[in-house]
Structures are given as structure tokens and as C-alpha cells.
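In: quick one, structure for this:
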Amino acid sequence: MISNLHYISQGKTPEEHLKNIHKMCVAGANWVQLRLKDETFETVLKTAKAGKDICDEFQVKLIINDFPEIAHKVDAHGVHLGKEDECPLEARKLLGPDKIIGGTANTLKDCEGLCEKQVDYIGLGPFRFTTTKKKLSPILGAEGYQKLLSNLRAGGKFIPVIAIGGITLEDIPILAKSGVQGVAISGHLNAQAEPEKILQKIKQQFSEKQL
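Out: Just a heads-up that it's a prediction; the model follows:
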């Protein structure tokens, strides 16, 4: 089952990533993606092992961004692959049928391609401008999600779609109505003194949408 809220780790150092992951696990997150950029394979592997220990303590799913090999080595719940990363079909061969594989998309063509490669969910965005990505794809906005999801479903594809990119609590109602199953948030959660309140509100709004 794909969570309504994906916390994407953030921090200036691997230690800050781990600190923030622990903070979100304590706050009640149930899905964490370790997203370390511009670090060596060894550093990401070491951080992933520590992150897996934290997530296991709180029974939280850990997804590794970009590195199927590391997801395999630390027995993470899965991997999230960007548009320029390894093919999901190759990652599936390594990880097996029971692990979660997600992929990043910006267009209907991207989504259809990921469906053909049998990913478990799609991270679609960006919703708005965000500083967490260096190469930002064209911004979608709420109308973009509605149109794209409508076209995707018209083609018989009902894969879970998670909205990504600069999302805040105020955006959740309109995104929930757009048809996405959940949201991925990073900076907005890190900035909260009491992230557990934000987590609770997000989960509540998506659960109300599903009633």
C-alpha cells in the first residue's frame, strides 16, 4: 500500500538527513525517502544503513532515492528512480517482486512509460517551484494534475500518483481533489516545530477524500 504522505529527507549533511528522518518518524511518518545528492556511494550506503535502523525502530517504510544497489544492500522497502536514473525494469531484476519501485514523471508520456516499466507508483511534478531540485521540469499546478490524471485513467492506467514539488499544507485540499493519492513533502515539514500536527492534518484530509 502506498502512503498518502512521503517524507523526502533533507539536510546539509548526512547527519542532518538522519536527524530529520528520526524527527519525522517520531512525529508519525510512515514513509521516508532517503534522498542524498552529491555524495559518494559509500556515504549514501552508510547513511542508508543508519536510516534503515531508525525506520525499523518506528516500523516506517524506507525508500532509497537513485540507488537500487543500496536499497538491496540495506534491505530497504524499495527505491525511487528519477528520469535519468536506472531503468525500473533493471531495478526490479535486482530487488525482486516484493520491493517497491517508484519513478519520477512530468508528462503523460513519462507516466505511460513508467506504467509500461511496471513501477508501483509515480511521483508526478513539480506542483510549483522548489529549490530542492537543481533541474526542475515544467511546473504542473493543480489543473495540470487533473488533466494528466484524467488522460491517464482514460487510457486504462490507475497507478497511484504522488504529487511532488514545493507542496505545503494549504495545497492539500485541492491536490486531494485532483485525484492524486498522496503528496511528497520535504522542506515544509522540516520547517515545522510540531510536524506531527501537519502529518495528522494531511492524513486526515486524504482519508476524508477517500470516504
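In: drop to CA atoms for contacts and neighbour counts, all remaining ones
Out: Fine.
In: ok, now how distant is the closest residue to Phe129 other than its chain neighbours from Ser3?
Out: Nearest residue to Phe129, sequence neighbours excluded (CA to CA, 6 or more residues apart in numbering): Gly166, at 5.9 Å. Gly166 is 18 Å from Ser3, where distance means CA to CA, to the nearest Å.
In: got it, and Asp66?
Out: 19 Å.
In: these two: who's more crowded?
Out: Using other CA atoms under 10 Å, the more surrounded residue of Asp66 and Ser3 is Asp66, with 21 against 18.
In: and for the closest residue to the more buried one other than its chain neighbours, the neighbour number?
Out: In space, and not counting its chain neighbours, Asp66 is closest to Leu81: 5.0 Å by CA to CA, 6+ apart. Close neighbours of Leu81, defined as other CA under 10 Å, add up to 23.
In: on that earlier part again, quick one: the residue nearest to Phe129 from Gly187, how far?
Out: Using CA to CA, Gly166 is found at 8 Å from Gly187.
In: so the residue nearest to Phe129 touches Leu136, yeah?
Out: No: Gly166 sits out of contact with Leu136 when judged by CA atoms under 8 Å, with a separation of 11.2 Å.
In: before we go on, could you also do this sequence so I can check it against the first one:
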Amino acid sequence: MISKLHYISTEKKDKNHLQHIKEACEAGCRWIQLRAKEVSTEEYIALGKQAKEITDQYNAILLINDKPEVALAINAHGVHVGKEDSSPALAREILGSDKIIGGTANTIEDIQRLFDFGVDYIGLGPFRFTQTKKKLSPILGLEGYQSLLDQCKERGIDTPIIAIGGIETTDVKDILSTGVFGVAVSGLIANADQPSSTVSALEVELEM
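Out: Alright, predicted model coming up:
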């Protein structure tokens, strides 16, 4: 079952990926994506092993962003591939049929391609501008989501859609009203003074 709340790791000056992941797990997140962009494969594997030790303690799902070979090496639950990363087909070939594969989309063509492949969920965004991602696709906003979800309905696309990109707690209800399944956040939890309160508020909005 795909979670309605995804946490994507980030790194700040005062805290690294592992510290943020531990905080997110402590706060109640049970779907974690380790997203370390500028590291070697060897460093990614080492980081992934430590991240999995944390997520295992909380019975949380751990996905690796971008690199299926890293997910394989640490026996993560799956991988999330971006538009410019490994293809879902290659990820499936590397990881096998029992692992989770998610993909990033920004257009109906992206969504259709991922649906045809058979990904487990689709990360659709960005909702608004975010500094977390360097190569940002065109902003969608509520109107963009509504248009794309309407087209999904017309095409019979029923893959769970996860909204991502600068989402605040107060955005969630409106986003879900478009037909989106859930949300992915990063800075919202990482920058929170009390991550547990933020996660609780998100869960209320998501009615998890």
C-alpha cells in the first residue's frame, strides 16, 4: 500500500540526511526517500545502509532516489526515478518484481508513460517553487493538478499520484480535492521546530 505521506530527505548546514530521516521517523513518517544527489555510488551505498538501519527501527519504507543499484545493494524497499534518471524499465530489471518503483512526472505524457510501464506510484510536480530541487520543471499549481487529474480519469489512469514541490500543510486539502492520492514533503518537516506536530497536522489533512 502506497503511503499518503512521503518524506524526502534533505541536508542542511546543521543536520545531515540521517539526522533528518531519524527525526522524520520519530515524528511518525513511515515512507522515506533518501535523496542524496551529489555523492558517489559508494558513498550513496554507505549512506543508504545507515538510513536503512534507522528506517528498519521504525518499520518504515525506504526508497532510494535515482539509483536502483544502490537500492539493490542495501536491500531497500524500492527506488524513485526522476525524469532524467534511470528508466523505470532498467530499475525493474535491476530490482525485480517485488520492489516499489516510483517515477517523476510533470505532464500528461510523463504520466501516461509511467502508467504504461506500470510504476507503483507517480510523483507529480512541482506544486509551487521549491529550492529543494535544482532543475525545476514548470510549476503546476492547483489548476495544473486539476487538469492533469481530469485527463488521468479520462484515460483510465489509476496509478496513485503523489503531489510534490513546496507544499504546506494548508495546501493539502485543496490538492487532494483534485484527485491526488497523497503528498511528498521535504523542507516542511526538515525545517519544522516540532516535526511531530507538523506530521500530525499533515495526517489530519490527509485523513490517514
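In: TM value for the aligned chains?
Out: Taking TM-score structural alignment, normalised by the length of the second structure as the basis, the two superposed chains have a TM-score of 0.96; 207 aligned residues with a CA RMSD of 1.2 Å.
In: shared neighbours of Gly166 and Leu136 of the first structure, anything?
Out: Pro126, Phe129, Thr130 (CA atoms under 8 Å, 6 or more residues apart in numbering).
In: so what's the residue count around Lys22 of the second structure?
Out: There are 18 residues near Lys22 of the second structure, going by other CA under 10 Å.
In: what helices or strands is the helix or strand hosting it leaning on?
Out: Assigning secondary structure by DSSP states H and E places Lys22 of the second structure in helix 17-27. Packed against helix 17-27 of the second structure, as judged by 3 or more CA pairs under 8 Å, 6 or more residues apart in numbering; DSSP states H and E, are the following elements: helix 41-57, helix 187-190, helix 195-206.
In: can you do 7 Å?
Out: The helices and strands touching helix 17-27 of the second structure, judged by 3 or more CA pairs under 7 Å, 6 or more residues apart in numbering; DSSP states H and E, are helix 41-57, helix 195-206.
In: after that helix comes which helix or strand?
Out: That would be, after helix 17-27 of the second structure and using DSSP H and E, strand 31-34.
In: compared with the first structure, how much does that next one deviate?
Out: With mean CA distance after the TM-score superposition for the first structure, strand 31-34 of the second structure departs from the first structure by a mean of 0.3 Å once superposed.
In: hmm, who's touching that strand?
Out: Residues outside strand 31-34 of the second structure that contact it (CA atoms under 7 Å, 6 or more residues apart in numbering) are Ser3, Leu5, His6, Tyr7, Ile8, Ser9, Ala60, Ile61, Leu62, Leu63, Ile64, Asn65.
In: next one: it to chain centre, how far?
Out: 7 Å (CA atoms, centre = their mean, to the nearest Å).
In: and stretch 107-127 of the first structure, end to end?
Out: First-to-last residue span, stretch 107-127 of the first structure, CA to CA: 12 Å.
In: show me which residues of it are buried.
Out: 107-108, 111-112, 114-115, 117-127 (16 or more other CA atoms under 10 Å).
In: and stretch 41-52 of the second structure, by the same measure?
Out: Buried residues in stretch 41-52 of the second structure (16+ other CA under 10 Å): Tyr44, Ile45, Leu47, Gly48, Lys49, Ala51, Lys52.
In: what helix or strand does the counterpart of Glu109 of the second structure in the first structure sit in?
Out: Aligned counterpart of Glu109 of the second structure in the first structure: Lys109 (TM-score structural alignment). For Lys109 of the first structure, the enclosing helix or strand under DSSP H and E is helix 108-116.
In: what's the following helix or strand after that helix?
Out: As assigned by DSSP H and E, the chain's next helix or strand after helix 108-116 of the first structure is strand 121-124.
In: once aligned to the second structure, how far is that following strand on average?
Out: Strand 121-124 of the first structure sits 0.3 Å off on average (mean CA distance after the TM-score superposition for the first structure).
In: give the other helices and strands that that strand contacts.
Out: So strand 121-124 of the first structure, by 3+ CA pairs under 7 Å, 6+ apart, packs with strand 100-105, strand 161-164.
In: would you mind finding the most buried of the ones you listed?
Out: strand 161-164 (a mean of 26; mean count of other CA atoms under 10 Å).
In: from the chain's centroid, how far away is it?
Out: Distance, centroid of strand 161-164 of the first structure to centroid of chain: 7 Å (CA atoms, centre = their mean).
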